[in-house]
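*Asks:* After the sequence you'll find the predicted model.
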Amino acid sequence: MRLKLPIQLVLFLASGYIFGQTNQFNLEECMAYAVENEANSINATLDEEIAALRVKETVGIGLPQINGSANVQHNPDLPRFFSEYNPGSGFGISDDDAQSLGLEPGDIYGATNFFQLKSNGDVNLSATQLIFNGSYIVGLQAARTYKKLARKQKDYTQSELKASVAKAYFTVLINEERLVLYTSNLDRMEKLFSETQELYNTGFAEKIEVDRLKVTLNNARTQKSNYESLADLSMKLLKFQMNYPLDEPLELEGSISDFVNGEIQNVPQDFDLNNRSDYQTVLTNKELEELNLKNIYASGLPVIQAFGTLGASTQAASFGGLFRQDSNFEGNAGVGPDKWYSYSVIGLRLNWSLFTGLQRNYQIQQQKVEIKKLENTLTQFETRVRIEVEQQGVLLKNANENLGIQKENMELAQSIFDISEIKYKEGVGSSLEIVNADNELKAAQTNFFNALFDAVIAKIDLTRAIGERD
């Protein structure tokens, strides 16, 4: 009989399988997860997006700029115009009105503005188009360079993040390997203590031998507990570096042995400085300073714009009249039809800053000094990186040699312990001898793992120094 599972159960089991698979990470997957989820890495990616949008914003400056406006207003009291009274001029106040006011020839009087009604309105649409602006051209280049700078800074941030994740990743593997080895030591010591206890119970061993082994066993248990806590802490540190949920399980693929037997022995002989993203960042900053110098020069060139305006205006004796189309209303006979009259204008505008009190000249000199400072920084940076690579290469070489020595010492200490254990079980050795052998073995194992950690860190630092992870 064929069993049929409900589709919901199938999907649940499948999702559980997939989830379990996603909890297993190798080094590259850990670094990729960190790049996608760590806050600084995300912000660096967002900064790159902002830079790309800033380029588009700068491009928009050279596109047509269109503005619209509308304005209606009412003047309860129109402003007066002032004039000198000249009899018989036929302009302004009449002679009869002047005589009634007692004006003499040459007197100044204020009269109502006959050429303006109390309400007026205006609507227009204006456009400008940049034809030439040297600073705009340089600004476009600077915006693209700024985008490149954001990308280089993102690369640097992610490169540093990958190095931190790699260190945390291998620390977890080392602590797991150390815990496995110390657990094996503890199991062996517990078995030996149990056998000695039985011999003591039957009268074939002294109590001092049992006590010696008991002290060693207690120390081994404490040491194992310490390394369990250390392994848990190192896993939490890795999750933190990745921004991985601390309460979610995470399993690492592979073992530290795979790394020890492979790339840790590789010491590069040469490198390309351009692979360093921080070096590329300094170079890009220098480009921006050079563009800033070009912009100062460009500010001395003329700016040419085309412009145009299309609009309509009207006047009326009252505010409501602005929205009517009557040819005559409210006793305004002779004024003409109240309607909107169109107008338009087109032209070219040139602005040229001909003299700025030598400010531009001094700005150019300052910018040239800034560029020389960056050139000095680049020279010093190149020297520092070469020394750093050489130093890390020496550290890795020494760490590899020390790792080989400590590995041999650990194997010899293991052999000595095995022989001491055999002698003790055969009755030709003492518990003191086996305790001493165990202490020497633990010391050799500790030295080996310390050397292993130093070699791993030296390899990561050298890889970072030559820019391989960029």
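*Replies:* Received it, and whenever you're ready, just let me know what you need.

*Asks:* going forward, measure contacts between C-alpha atoms and count neighbours the same way
*Replies:* Will do.

*Asks:* how much distance is there from stretch 434-442 to the middle of the chain?
*Replies:* Relative to its parent chain, stretch 434-442 has a centroid offset of 51 Å by C-alpha atoms, centre = their mean, to the nearest Å.

*Asks:* ok, now stretch 361-375?
*Replies:* Relative to the centre of its chain, stretch 361-375 is centred 28 Å away, using C-alpha atoms, centre = their mean.

*Asks:* Then stretch 183-203?
*Replies:* Counting by C-alpha atoms, centre = their mean, stretch 183-203 comes out at 58 Å from the chain centroid.

*Asks:* For that stretch, list every residue counted as buried.
*Replies:* The neighbour-count check on stretch 183-203 (16 or more other C-alpha atoms under 10 Å) flags T183, N185, L186, M189, E190, L192, F193, T196, Q197, Y200 as buried.

*Asks:* Go through those residues and flag which are in helices.
*Replies:* Counting by DSSP state H, the part of those found in helices is T183, N185, L186, M189, E190, L192, F193, T196, Q197, Y200.

*Asks:* Structure two is appended below for comparative analysis:
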Amino acid sequence: MKTIFKLFLLTLLGFSSVAGRAQNAPQAFSLKQAIDYALQNQERIKIAQNETKIANARIGEIRSFGLPQVNIGAEVGNNFIPQSTFLPAEIFGGPAGQFLPVEFTPKYTGSAAISASQLLFDGSYLIGLKAASTFSQLSQKQLQQTEIEITEQVSKAYYTVLVSQARRELLTANLSRLDTLLKQTIQMQKNGFAEKLDVDRLTVTYNNLNIEQQKTDRLIELSEMLLKFQMGMNQKEPITLTDELANVEVDLNKVKVENFNYANRIEYSILETQRDLATLDIRNIKAGYYPKLALNARYGGNMANNLFSAVTKPDNWLSFGYVGLGLQIPVFDGLSKHYQTQQAKLRLENAKHGLKLTEQSIDLQLNSSSANLTNALQQLESQKQTMALAEDIARVSKIKFQEGVGSNLEIINAETDLREAQTNYYAALFDALIAKVDLDKATGTLGQK
């Protein structure tokens, strides 16, 4: 039994250690997976989804006004101070010209009734149904706008991490190459083929590069924190990225914008819906001039007695019933609807002006983002060539130094130029990736791929 117990205990410990490792294992995300995760877990998307549900509930609330309205009410009271009425005293044989207080109200009274009403015609109600449906469309578009904004933010944060990681890999390779060169130079000094100054210069360069790598490591950590924030992910959970920069498509051929439709931009589509709502608002105000017709019905009973026990006896209750049509015809409202209509027409006019202004803004964004991406790609190609030249110069400088025909200072300068070229290249690459996201957003294609 002890052996079995030990085996069972070891099995449990094994499972717990595996579970612990699984919990600490970083989650892997491609860009698409990161965006999908954000669209499910970001708090902003949850708020936008709730707003959509609120809009749907609002439609149900408006519809309910056209359904039968039924109410049941009951009341039993004690007239502990009965109300009195003055009657002429001569009715009771008293002198003329005098009045006597008389109580007509019994001590206990009660009433119970059920009432129902059904709206038969109301122009405002019919317009309200159409407006509610349009409002639901607006909330859906606002949800889509939030999704696009989150997609943009996650994409930019994801690219920031990728570029920083790629730059760290280059720094690591530079450190390794410089470390090898430093060790060789130290050995050359021991053999009398190099000076201590050469070793010191390389040491300073190596230390500076090591500090730069540490800064890059911290930048990657901060970039990952920003990415997890944009994704709605717990900051304590580790994360790893599966996409590679080499597979990211940034092509000059995709800069051209053809057959663009303003409705592709969610901001423009939202303004169109707001314009439709403004139009329905005018119709709703005008519908207030139409008559309203409703069917009303009531059924119940009343009771009055000086004994409370009479409340429980059905014979003491007097029934009543009523059914009828209610017609309300607006005649004059002090010109209220007239001024409401003026305001609504101005709001509609402003909505149309907003659409024109948005068209102009979109045109500017398209031209600007297209030009920015073109410039960024040209700069990227130039920096790529510069980096390749700097790498070749650093390689040749190292060979010359090792063969004794070059100086240590030449190597230091070459390494410094190489690091600067690498920094400029990755800065240009980052600018190109961000410009690509901006152009996708400007054309209304962001998040549709």
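*Replies:* Now that the structure is in, tell me what you want to look at. A quick note: this is a predicted structure, and the numbers were derived from the prediction, not measured.

*Asks:* coming back round to it: with respect to V282 of structure 1, which of the ones in helices among the buried residues of stretch 183-203 of structure 1 is nearest?
*Replies:* T183 (50.1 Å; C-alpha to C-alpha).

*Asks:* what does that closest one align to in structure 2?
*Replies:* Using TM-score structural alignment, the partner of T183 of structure 1 in structure 2 is T172.

*Asks:* Give me the distance between the closest residue to that match other than its chain neighbours and A157 of structure 2.
*Replies:* Excluding the flanking residues, the one nearest T172 of structure 2 by C-alpha to C-alpha, 6 or more residues apart in numbering is Q213, at 7.3 Å. Computed as C-alpha to C-alpha, to the nearest Å, the Q213 of structure 2 to A157 of structure 2 distance reads 20 Å.

*Asks:* just G73 of structure 2 next, same as before
*Replies:* Taken as C-alpha to C-alpha, the span from G73 of structure 2 to A157 of structure 2 is 61 Å.

*Asks:* In terms of neighbours, single out the busier of these two.
*Replies:* Here G73 of structure 2 and A157 are compared on neighbour count by other C-alpha atoms under 10 Å; more neighbours surround A157, at 22 against 10.

*Asks:* tally of neighbours for the corresponding residue of structure 1 for T358 of structure 2?
*Replies:* Aligning on TM-score structural alignment places T358 of structure 2 opposite F381 in structure 1. The tally of other residues near F381 of structure 1 (other C-alpha under 10 Å) stands at 15.

*Asks:* Trace R349 of structure 1 over to structure 2, please.
*Replies:* With TM-score structural alignment as the criterion, R349 of structure 1 matches G326.

*Asks:* My guess is its match contacts A297. True?
*Replies:* No: in this structure, G326 of structure 2 is not within contact of A297 by C-alpha atoms under 8 Å, at 10.3 Å.

*Asks:* Closest one to A220 of structure 1 out of the buried residues of stretch 183-203 of structure 1, please.
*Replies:* Relative to A220 of structure 1, the closest of the buried residues of stretch 183-203 of structure 1 is L186; by C-alpha to C-alpha it sits at 5.8 Å.

*Asks:* how near is the closest one to I208 of structure 1?
*Replies:* Noted for L186 of structure 1: a distance of 20 Å to I208 of structure 1, by C-alpha to C-alpha.

*Asks:* Would you confirm that the match of T183 of structure 1 contacts E212?
*Replies:* No: T172 of structure 2 is beyond contact range of E212, at 10.2 Å (criterion: C-alpha under 8 Å).

*Asks:* E160 of structure 1: neighbouring residues, count only.
*Replies:* Residues lying near E160 of structure 1 (other C-alpha under 10 Å) number 17.

*Asks:* can you give me the strands for structure 1?
*Replies:* Secondary structure of structure 1 (DSSP state E): strands located at 24-25, 65-74, 80-84, 108-112, 119-132, 251-252, 303-316, 341-351.

*Asks:* my read: L366 of structure 2 touches A442, true?
*Replies:* Yes: using C-alpha under 8 Å, L366 of structure 2 is in contact with A442, at 5.7 Å.

*Asks:* just the helices in the stretch 101-250 of structure 2 please.
*Replies:* Here the stretch 101-250 of structure 2 has its helices, by DSSP state H, counting those that start in this stretch, at 123-190, 196-231.

*Asks:* tell me which residues in the shortest one are buried?
*Replies:* Spelled out, it's helix 196-231 of structure 2. The neighbour-count check on helix 196-231 of structure 2 (16+ other C-alpha under 10 Å) flags 198-199, 201-203, 205-206, 209-210, 213, 216-217, 219-220, 223-231 as buried.

*Asks:* any idea how far E382 of structure 1 is from E375 of structure 1?
*Replies:* From E375 of structure 1 to E382 of structure 1 the distance is 11 Å (C-alpha to C-alpha).
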